[in-house]
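>>> Sequence first, then the predicted structure, then my questions.
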Amino acid sequence: MDLFDFTPEEPKKHQPLAERMRPRNLDEFFGQKHLLGEGKVLRRAIETDRLTSMILQGPPSSGKTSLATIISQMTNAHFVRLNAVSLGMADLRNAVETAREDYKLYQKRTILFIDEIHALKSNVQMSLLPAVEDGTITLIGATTESVMHDIIPPLVSRCRVYTLTPLSDEEVKEIIATALTDPQRGLGEEDLSIDEDAMRYLVDVSNGDIRNALSALETAYYSLWDTKTITLEKVKEAYQLRLNNTSTTDFYNLTSALIKSMRGGQTDAAIYWLARLLYVGVDPLYIARRIVVHAVEDVGMANPHALQVAVAAKEAVQFIGMPEARLPLAEAVIYICESPKSNSAYKAINKAMDLVRNTKAYDVPADIRDGSKSYVNPIDHPNSRIAYLPPEVNGSSFYKPQNSGVEAKIYARYFGEKGTQ
């Protein structure tokens, strides 16, 4: 049976507490005031049944499926729910053809809700484009992943993207309190109470994921024997693992935080973000590669040894694996954080690449061609005049040393002790 077959007025007692406590209308919907507050565009579109194709992007348990449930109950359109994980091209084609026939014969619109839309292969996403563009279907896609990385750009451009944010601690606390007192859908008939420290822990450990918070609350309730009070001990027994799951968006944000902390020389912050990446199960070899890139991009000529340390850390990760691999990664991160910084090599190659990209492929000067008869070794003949660049780009300057670390010696040679050329 599909989720949308359940009527909000008739909660099923055998359902998990988190399912029973789903909001039944927009007034019961917690969070997302930036989207669903009074007068907001999305709320008005739902209330007036004038939805356009959209993608709901947000972390788990931020309300994407609950919002789709509410829309299914408020719209006059035919509402179809599909899950991308098990969705094939034939199923999608049938849904679109049915939508086309419904509108042709009965002038009935179709809203197609695709959960986990990021799981669709790119060619299947492409097949949606004509139906979305001509209005055959109004698409609502839900994803926990990055729209920019996991959804094809042509589909994104045809949809409004609404970003849902994690529930705040106060919102989680309010939902838990409601679940404890609601006699119809919650645990109100049991006359339960919860200690303040247990409530604080439950709110904190849920990390904004109300589904897991309610599941833990329900488990703690089932464990009660001769008391009606849910204690901190019971919550901890029910919730033994702090959930710090990461989506694609979180993954890129965490990686960005690590890189920028290293660039800023913020060692404690960098170690924290490294720990976060490792804790959620990011491939340590991926982290090692990012450290190698940073060693040359932002430390570079100021401390050339940083590249050696980073590469050694990468090889150590491959050699020993986790969990010990966290140690060479931490060492490399600390070394890079504490190193002087220079991005002169990064700027030099980018400037040269831009010139190559925007000019023709000039001939290699005769002096430095393979087998050249006019080439003179400059080590033996330091005053020899050799053409190293094509005459069309002669005089171009790419490398500008920075007055930092080891590179300060090169800087002085280029610009003199006072920093003037």
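That came through fine. Just so we're clear, the structure is a prediction, and the values are computed from it rather than from any experiment.

>>> drop to CA atoms for contacts and neighbour counts, all remaining ones
Fine.

>>> ok, which stretches of the stretch 51-200 of the chain are helices?
For the stretch 51-200 of the chain, the helices identified by DSSP state H, counting those that start in this stretch occupy 64-74, 89-106, 122-133, 147-150, 153-157, 169-181, 196-206, in order along the chain.

>>> Reformat the ones you listed into CSV and put mean neighbour count next to each item.
Listed next are the helices of the stretch 51-200 of the chain as CSV, based on neighbours: other C-alpha atoms under 10 Å:
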stretch, mean neighbour count
helix 64-74, 19
helix 89-106, 15
helix 122-133, 15
helix 147-150, 16
helix 153-157, 14
helix 169-181, 19
helix 196-206, 18
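
>>> any chance of the ones you listed in a markdown table, plus distance to His305?
Output for the helices of the stretch 51-200 of the chain, formatted as a markdown table (distance: least, C-alpha to C-alpha, whole Å):
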| stretch | distance to His305 |
| --- | --- |
| helix 64-74 | 48 |
| helix 89-106 | 53 |
| helix 122-133 | 42 |
| helix 147-150 | 34 |
| helix 153-157 | 41 |
| helix 169-181 | 45 |
| helix 196-206 | 41 |
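
>>> So for Gly31, which of the ones you listed sits nearest?
For Gly31, the closest of those is helix 169-181, at 6.8 Å, according to C-alpha to C-alpha.

>>> what's that closest one packed up against?
In this structure, helix 169-181 makes packing contacts with helix 196-206, helix 210-222, judged by 3 or more C-alpha pairs under 8 Å, 6 or more residues apart in numbering; DSSP states H and E.

>>> hang on, Thr163 packs against Met54?
No - here Thr163 lies out of contact with Met54, judged by C-alpha atoms under 8 Å, at a distance of 10.5 Å.

>>> Pull the contacting residues for Gly141.
Met54, Ile55, Leu56, Phe113, Ile114, Asp115, Glu116, Ile117 (C-alpha atoms under 8 Å, 6 or more residues apart in numbering).

>>> can you tell me how far it sits from Asp102?
Applying C-alpha to C-alpha, to the nearest Å, one obtains 21 Å for the distance of Gly141 from Asp102.

>>> picking up where we left off before, next step: the contacts of Gly141 restricted to strands.
Among those, the subset assigned to strands under DSSP state E consists of Met54, Ile55, Leu56, Phe113, Ile114, Asp115.

>>> another one to put next to it:
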Amino acid sequence: MSARGSDLFSLASGGDTPGEGDLRPPLAVRMRPRSLEEVAGQQDVLRPGSPMRRLIEGQAGVAGPLSAVLWGPPGTGKTTLAHLVATAAERTFVELSAVTAGVKDVRAVMESAVRERSLHGRQTVLFLDEIHRFTKAQQDALLPGVENRLVILVAATTENPSFSVIAPLLSRSVLVRLGPLEDEEIRGVVARALTDERGLAKEFVLDADALEHVVRMAGGDARRALTTLEAAAGVAVDERAAGREDEPARIALATVEQAMAIAAVRYDRAGDQHYDVASAFIKSMRGSDVDAALHYLARQLEAGEDPRFIARRIVISASEDVGLGDPTALQTAVAALHAVAQIGMPEARIILAQAVVHNALAPKSNAVYAAINAAVADVRAGKGGAVPPHLRGSGYAGAARLGHGEGYRYSHDEPAGVGPQQFLPDDLLAEDVDYYRPTGRGWEERLGGRWAELRRIVRGR
């Protein structure tokens, strides 16, 4: 849905509104989906028959219900899905945070789960938020309960579980990866909050440009969108003229700006120049204009762009545009990607700026980018015959009878660590393919001569 100017995004229904009591849960908590039908996004994760959907619907596998590790950015539904796992099958729900919980708390949950199963015949769902903060010893304490199906563990993490969750726990769980919500899905979340009795309940109207700003600020995070909306609603109540309490309060763009204390930087009137600014950002780094690259970085940050989105673009540019012209640019970019995820705004702007300046100043080469594209094109065209016999795997019974590995020359035994030998399939060798063509810029200048000499030795030409 796109909107402009002073068009109103109207809302309806009844319920509590800001100012009716300070003890109500936050809007994001009140609007947490109560059923699968209310969940925004994640269609692939929740498709019929998927492990997550079966777990929510209470369908057991051969050995009973599995546990799950939910991996995704904030505000994408990890806590919601954990609640649904518990409520849909009338299970007992226990929530712990790895920030504050320890082994003692985990053991207490296990003891309680035994009582629930013995006395009431109910399974216990343990939702463990930020499991990546648990040490190996703490995660080990979960294993007996998970292995014996004493509890259904639903663990949430924003970190890659392959590095942050111990292998035995991962092997006993379904890994569910959640992605950021699309803009249209965020609009739906906001619309529902404005109309639902649990939310703002027809007490507010939201200007279209204010809605677009809320969506842009959210960056795919539903919780952030609802928090922004709730803060803006509080400002709108204060701004509403006296004697007009019976009319819906208006949330304008200025209201959202005031609530967030951030000015809405307009990409353009249609709201789609988001992509133009991102494009200009990449091209400015590629073109070595540091000032322009920093300008477009600042525009994205001030408009509420997710800094992780920006960091990913910098990593791509470090390989696509800088490549081996300066191999350290990728190291800086990857370090920035990880640092931004840990630090957050506003300090993340400094980290991103460092990576941007490095990319912009580095010698440029797209030789690696062009090389892999050329190789992929040949594969898609059907080129590349059988792997030469001497390169085939020879570490299994019967390989020798097939001639696999026969005649292979171990490169480390060669005087220079390299010798003549066929590595390419016959058809590509006959074409004398030349995918990687180093430039004469930066670090790659010294690689050009080395690659030419290596090709001459390996191919005997």
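Now that the structure is in, tell me what you want to look at. Every value quoted in this text rests on a predicted model; they were computed, and no experiment measured them.

>>> if we can go back for a sec, mind checking which of the helices and strands packed on helix 169-181 of the first structure is nearest Leu82 of the first structure?
Within those, the stretch nearest Leu82 of the first structure is helix 210-222; the backing value is 21.1 Å (C-alpha to C-alpha).

>>> now do the same end-to-end measure for stretch 223-240 of the first structure.
Using C-alpha to C-alpha, the span of stretch 223-240 of the first structure from its first residue to its last is 14 Å.

>>> Ok, stretch 32-40 of the second structure next?
10 Å.

>>> now stretch 72-90 of the first structure
So stretch 72-90 of the first structure: terminal residues 24 Å apart, C-alpha to C-alpha.

>>> And stretch 420-436 of the second structure, by the same measure?
Taking C-alpha to C-alpha, the first and last residues of stretch 420-436 of the second structure lie 19 Å apart.

>>> Also stretch 20-29 of the second structure?
The first and final residues of stretch 20-29 of the second structure sit 16 Å from each other (C-alpha to C-alpha).

>>> Please identify the buried residues of that stretch?
Leu27, Ala28 (16 or more other C-alpha atoms under 10 Å).

>>> Likewise for stretch 406-421 of the first structure?
Using 16+ other C-alpha under 10 Å as the burial criterion, the residues of stretch 406-421 of the first structure that qualify are Val406, Glu407, Ala408, Lys409, Ile410, Tyr411, Ala412.

>>> give the contact list for whatever residue of the first structure lines up with Ala156 of the second structure.
Alignment note (TM-score structural alignment): Ala156 of the second structure maps to Ala142 of the first structure. Contacts here follow C-alpha under 8 Å, 6+ apart; on that basis Ala142 of the first structure touches Ile55, Leu56, Gln57, Lys64, Thr65, Phe113, Ile114, Asp115, Glu116, Ile117.

>>> Thr332 of the second structure sits in which helix or strand?
Element membership of Thr332 of the second structure, judged by DSSP states H and E, is helix 328-343.

>>> mind listing what's buried in the helix or strand following that helix?
The C-terminal neighbour of helix 328-343 of the second structure among helices and strands, as given by DSSP H and E, is helix 348-361. For helix 348-361 of the second structure, the neighbour count (16+ other C-alpha under 10 Å) marks Ala348, Arg349, Ile351, Leu352, Ala353, Ala355, Val356, Val357, His358, Asn359, Ala360, Leu361 as buried.

>>> List the contacts of stretch 321-331 of the second structure.
When contacts are defined by C-alpha under 8 Å, 6+ apart, stretch 321-331 of the second structure is touched by residues 286, 315, 318-319, 355, 358-359, 362-369, 439, 441-445.

>>> Pull the distance from it to the chain's centre.
Centre-to-centre, stretch 321-331 of the second structure and its host chain are 24 Å apart (C-alpha atoms, centre = their mean, to the nearest Å).

>>> Just the endpoints, please. Distance across it?
In stretch 321-331 of the second structure, first residue to last residue: 14 Å (C-alpha to C-alpha).

>>> Which of the buried residues of stretch 406-421 of the first structure sits closest to Tyr201 of the first structure?
Compare each of these with Tyr201 of the first structure using C-alpha to C-alpha and the shortest gap goes to Val406, at 49.8 Å.

>>> can you pull the contacts of the residue most central in space within the first structure?
For the first structure, Thr249 is the residue whose C-alpha lies nearest the centre (C-alpha atoms, centre = their mean; 0.7 Å). Contacts of Thr249 of the first structure were listed using C-alpha under 8 Å, 6+ apart, and they are Glu145, Ser146.

>>> mind listing what's buried in the strand or helix carrying it?
Taking DSSP H and E as the definition, Thr249 of the first structure sits inside helix 248-263. Of all the residues in helix 248-263 of the first structure, those buried under the rule 16+ other C-alpha under 10 Å are 248-251, 254-255, 257-263.

>>> Just to check, Val277 of the second structure is in contact with Tyr296?
Yes - assessed by C-alpha under 8 Å, Val277 of the second structure is found in contact with Tyr296 at 6.3 Å.

>>> which residues do these two both contact?
With C-alpha under 8 Å, 6+ apart as the test, Val277 of the second structure and Tyr296 reach no residue in common.

>>> which residue in the second structure lines up with Leu82 of the first structure?
Using TM-score structural alignment as the criterion, Leu82 of the first structure maps onto Leu96 of the second structure.

>>> How many residues are close by the nearest residue to that match once chain neighbours are set aside?
Distances taken as C-alpha to C-alpha, 6 or more residues apart in numbering put Leu128 closest to Leu96 of the second structure, at 4.9 Å, once the chain neighbours are dropped. With neighbours defined by other C-alpha atoms under 10 Å, the count for Leu128 of the second structure comes to 24.
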